[in-house]
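Chemist: give me coordinates for this.
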Amino acid sequence: MHRTDNLTPRSIGLGLLLGLCIGGTAQANDDEKPMFTFASYGTLALTYSSEDKAEYNSSLLSSGGVGDSQSWGGEVDSRIGAQLTSNLGNDFSAVVQLVFERRYDSSWQPTVEWANVKYQLNPDFKLRLGRIALPNFLDADYRKVAYATPWVRMPVELNNLVPITNSDGLDLNYRQRWGEVQNTIQAAVGTAKIRYPGNGHANVSAIRAISDTLEYGNFKLRLSYSRANLDLDLADDLWNGFRQFGPPGTAIADRYSGHNKRVRFYGIGANYDPGNWFATAEYGRTTPNNFLGDRTGWYVGGGVRLNAWTPYATIAGSSVLSATSDPGLDTRRLPPNAAAVANVLNDSLNYLLQSRGPQRTYSLGLRYDLSRNTDLKFQIDRVVLPNNSAGYLWNRRDDYVPGRAYHVLTFSLDFTY
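Modeler: Presented below is the predicted three-dimensional model:
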C-alpha cells in the first residue's frame, strides 16, 4: 500500500485535472457538450483598518491582516480562483476548483476548494461525491466569488460562525416544483480538516448538513442545519495547565477545551431581487460547546441598481450567548507560587473567552460595473464594540483597549472569466 503523507493540494489538484482530461477525452465523440469548460474568478483588494493595536481580518483561517502590522494590505480580501469542469458523458461530470488566497501559514499556495464527480440522474436529482460546498448560507455555492455579491465581503459576523466552506463526502440535491414555486433540498455528509494560524489544526468529522431552499419569482428563502464532531487543538497547553490543579482545573479544561465536542449550526436567510433593487437578510447560530462560545450572527442589507452604479448598505451584528468571562481557579487557598501560576491561567482563559466578543458593523458601499464580468467596489465599515469586547480582532497588543470603535476601508476589483 502506498503512503499518502506527501499529498498536497497542488498534487491532488494536478492529479484530478489529469484524471478529468483522460475521462473527458474518452467521451469526446459521444457527447455534444464540450469536453472541458474553464472558468476563473478573482478579487484584487486593498484594505485599511484604523485600529492600530490589533489585526483585522475577514477569515479566522487566514494569517495576516491590517491594523497593527500594516495600515493597508491586500491579504484580507484578495484571491484568485480557477475551475475546470469536464463532461464525462452518460450523465456524469466532474469539477475541480483551486483557490489562491492568504492561508494560515502566510503562504499563497493553492487549495482545493471543490473536487467532485456528479451524477445527474434526471433534471431534478443529482448526486455528488468528493469535495463539496457546505450548504449553510445563501451564497454557499459562490461564497468566494465576490463578483457574484453586491458587497466587498460577506459580513464577518455571520461568515465566521462557520469558517469552513466545504467537506469531503457525499451530497444529494433534489428539486421539486409546485406551480411557480421551486423547492430544493440539499443534504450532505462528510468530514473536513482545518488549518489555522499558529500551525494548529482541527478535525471535523461526522458532518451532517441539510438545507431547504424555496424560490418563488424574485424571492428566495433558505433554511439550513448542520452538526459535526469537532476536535480542535487550540490552547491545549492552557487546558493541560489547568489539569495540573486537580478536579477544579480538570472541570474547567473539560468545559472549555476544543476536543471531542458536538457542534451545531442553525441558519435562515432570505433574498428579494426584482432587478433594479435588492434586499437580503441572514441569521445564524452556532453552539460549539467550547471556549468559542454559543454565538449568533446576522445581517440585513440592500441596494439600488442605477445603470452601472449600485449603492448599498448593510447592518450586521454578532452576540455571545455564553459567558465571556470566568473566575477560573480559586487562588485564595493556594500557596503563593501556585497562586501566581493559577492567575496566569485565569487571565489566559478570559483572554480567549473575550476573543470572539459581540460587535456591530455599519457598512456603506458603492459598486460600479465596468463590464459584463468586471466591477469596482468601495466600502467603508464602522465596527462598534461594546465595553470589554474585542469583537473579531486578533493579535491584540498589550496596550489594546477593548470596546473602541474603528473603521475599515476597502477598494476592490472583482472579475470572472
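Chemist: could you use CA atoms for every contact and neighbour count after this?
Modeler: Fine.
Chemist: please tell me how far residue 221 sits from residue 51.
Modeler: Residue 221 sits 36 Å away from residue 51, going by CA to CA, to the nearest Å.
Chemist: wait, what's in contact with residue 205?
Modeler: If you count contacts by CA atoms under 8 Å, 6 or more residues apart in numbering, residue 205 has them with 190-192, 228-230.
Chemist: for it, which non-adjacent residue is spatially closest?
Modeler: In space, and not counting its chain neighbours, residue 205 is closest to residue 191: 4.5 Å by CA to CA, 6 or more residues apart in numbering.
Chemist: just residue 240 next, same as before
Modeler: Closest residue to residue 240 in three dimensions, ignoring its sequence neighbours and counting by CA to CA, 6+ apart: residue 253, at 7.5 Å.
Chemist: in three-state terms, label the one you found for me.
Modeler: Under DSSP: H, G, I helix; E, B strand; the rest coil, the three-state class of residue 253 is helix.
Chemist: and for residue 241?
Modeler: helix.
Chemist: ok, now how distant is it from residue 201?
Modeler: 20 Å.
Chemist: show me where the stretch 251-400 of the chain has its helices.
Modeler: Under the criterion DSSP state H, counting those that start in this stretch, helices of the stretch 251-400 of the chain are mapped to 336-353.
Chemist: still on that earlier bit, the residue nearest to residue 240: how many residues sit nearby?
Modeler: Residues near residue 253, counting by other CA atoms under 10 Å, number 22.
Chemist: one more, for comparison:
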Amino acid sequence: MSKCLFLILLVSVSLSNFVRAEADFRVSGFGTIGVVTTDSKDFGYRADFSKTGGVFENDIDFAEGSNLGVQFDIIASEEIDFVVQAVYRDQKELNLDTTINLAFVRYAPNPNWSFRIGRTAYDLFLLTEYRDIGYAYSWAHVPSEIYGVIPHRYLDGVDVTFNKPIGDITFAAKLFYGENEFPLTAYGSSSAGLFRLDDTIGLALDFHSMDWEVAINRTRLKFDSQVAEPLIEALVQMDALVPNFSAIWPNSMAFATDIDLDNRNGIYTSVSGQYRFDSVTVISELSKISSESLGVPGVESGYLSGIYHYNAHNFFTSLAFSDSEEFKLEGINLAALEQVPFGLEAYEGAELLLNYFTINQKTFSLGWRWDFDPNMSFKLQLDHTRIDKGGSTFWQPPAKDYTTLKRTGHVNALFANVSFLY
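Modeler: I've put the predicted structure just below:
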C-alpha cells in the first residue's frame, strides 16, 4: 500500500468516529487549458524541475500549462473536516499517490487553533495553497524563478496553526513537520526520479489585513538521496587504483565527501507579501536556498509584480530573477585524466551535478487577464528571459552532448490559457 493510501485510510478511520449523520459533503474543482510556445532552439521551456519535456522554437505545447483538479470536502462537525484534492498535471506516472495533492483531517477546537494530519500543502510560498489553481492569480503562470525550482507540492505529516486578531491585523503562525518525495528531472534527462525530503520542519508566520499581507518562512529539511553515490564510488575507486591520482585530481576525496547529498541538511528561507491599492496590487517574494552539500548550492530568487485592475480586466507586469554561483572544477589535469578509464565521464558528471541548480536568469513579463465569466478567465502573457553565467539548467537542452550546449542566451515565451472553477 502506498503512503498516500495509508494516510487516506488513517484519516478516514479517524474521521468516522466523529461524522454526524447530517455531515456536509462538497465537491469542487479547477483547471487550466493552456498553450505555450517559444522562439528558442537552444532552451526548452518547462514549468518546473519535475517536467521531462521542453518547449522549443515552433513547438505548440499544451502539457506544460494545463492541469485539472477536483476537491472533496466533508464538514463532519463544527470542529472536524476532511479534505482530499487530486490534480492531473501530465504526470509521467499516473497513480493515486502522484495525483493526490491533499488528503488530511483537520481539527479546530476553537477559532484560534487548528491541527491537521495527513497530506497538506508544502507551506513554502505566498501562493502555496493555490499554486496549481490558475484562476486564483492574475498571471498565466506562477514565476518560474521561485516556483519552478522546488516542484514539491505537499508534505506528509502534521501541522498546527495559531490565529490571533490584533486590532485590524490577523496574525497566524504555523508549525509543520513531515516528509515528502516528488519527481525531479536531471538536466537533459527524459525520465524523472523521486527526490525525497525527510525530517522537514518549518515555521510560517503571516500578518495580514484587508489591504496587505506579509509572510515569513523558515524551513529545515534533510535530503534522502543517493544521486551522487555513483560519482563518489567512481572517485574512491580511481583514488585507490590509479597511481598518483591525487596529483591528477587534487583533493578528490574531500570533494567526494562535499558533494554527497544523503542525510545532509538544507534550509529554505523566504519573505513575501502583497499590498492592495484601490486599482493596483503589488506582489513580491524573495527566497534563499542553502545546504550543507555542494550538490545543492546557494540559490537566491525573487520577483516583483504589479497588477492593474480595471473592471473585468487585469493588466500586469513582473520582473523575476534567480541567482546562484556557477561551480567550476579547477586544478584538474584533464590530459592525464583522459587516460584514466571513465576519468572524463567522472569529470563531466561532477560538473553536471555541481551545476544542476545553477539557475542564473532574469525574466520580464507583460500580460493581460480577462474574467469573461464569473468562473472563467482568459490570460495572455509574454516572457522575455535572459540566461547568463551558465545558468541554463532550468531549461531543457535540445541534445545530451553537454560540451556543445549553449549556457547563455535569450528566450521569448508566449503563454495563453483559460482557467476555470467548477
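Chemist: ok, now how distant is the residue nearest to residue 240 of structure 1 from residue 68 of structure 1?
Modeler: For residue 253 of structure 1 relative to residue 68 of structure 1 (CA to CA), the value is 31 Å.
Chemist: then residue 373 of structure 1?
Modeler: To residue 68 of structure 1, residue 373 of structure 1 is 35 Å away according to CA to CA.
Chemist: between these two, which one's more packed in?
Modeler: Using other CA under 10 Å, the more surrounded residue of residue 373 of structure 1 and residue 68 is residue 68, with 19 against 13.
Chemist: what are the ranges of the helices in the stretch 101-250 of structure 1?
Modeler: Using DSSP H, counting those that start in this stretch, helices in the stretch 101-250 of structure 1 cover 156-159, 236-243, 246-256.
Chemist: please identify the deepest-packed of those.
Modeler: Of all those, helix 156-159 has the most neighbours on average by mean count of other CA atoms under 10 Å, namely a mean of 23.
Chemist: excluding chain neighbours, what is closest to residue 226 of structure 2?
Modeler: Distances taken as CA to CA, 6+ apart place residue 262 nearest to residue 226 of structure 2, at 5.9 Å, with adjacent residues excluded.
Chemist: that neighbour and residue 232 of structure 2, how far apart?
Modeler: Residue 262 of structure 2 sits 12 Å away from residue 232 of structure 2, going by CA to CA.
Chemist: repeat that for residue 91 of structure 2.
Modeler: Residue 91 of structure 2 is 31 Å from residue 232 of structure 2, by CA to CA.
Chemist: next: residue 55 of structure 2.
Modeler: Going from residue 55 of structure 2 to residue 232 of structure 2 by CA to CA gives 33 Å.
Chemist: where in structure 2 does stretch 221-234 of structure 1 fall?
Modeler: Taken onto structure 2 by TM-score structural alignment, stretch 221-234 of structure 1 occupies residues 214-227 there.
Chemist: actually stretch 176-188 of structure 1, not the one I wrote
Modeler: Stretch 176-188 of structure 1 covers residues 164-176 of structure 2 once aligned (TM-score structural alignment).
Chemist: can you count the residues close to the residue mapped onto residue 270 of structure 2 from structure 1?
Modeler: Counting by TM-score structural alignment, residue 270 of structure 2 corresponds to residue 267 in structure 1. If you count neighbours by other CA under 10 Å, residue 267 of structure 1 ends up with 23.
Chemist: residues near the counterpart of residue 326 of structure 1 in structure 2, how many?
Modeler: Taking TM-score structural alignment, residue 326 of structure 1 has residue 329 as its aligned residue in structure 2. Residue 329 of structure 2: 11 surrounding residues under other CA under 10 Å.
Chemist: ok, now which ones touch residue 329 of structure 2?
Modeler: Per CA under 8 Å, 6+ apart, neighbours of residue 329 of structure 2: residue 351.
Chemist: any idea how far it is from residue 354 of structure 2?
Modeler: 9 Å.
Chemist: let me have the contacts of residue 205 of structure 1 in JSON lines, extended by distance to residue 361 of structure 1 and neighbour count.
Modeler: Formatted as JSON lines, the contacts of residue 205 of structure 1 follow (distance: CA to CA, whole Å; neighbours: other CA atoms under 10 Å):
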{"residue": "190", "distance to residue 361 of structure 1": "33", "neighbour count": "22"}
{"residue": "191", "distance to residue 361 of structure 1": "32", "neighbour count": "18"}
{"residue": "192", "distance to residue 361 of structure 1": "30", "neighbour count": "19"}
{"residue": "228", "distance to residue 361 of structure 1": "29", "neighbour count": "22"}
{"residue": "229", "distance to residue 361 of structure 1": "31", "neighbour count": "19"}
{"residue": "230", "distance to residue 361 of structure 1": "29", "neighbour count": "23"}
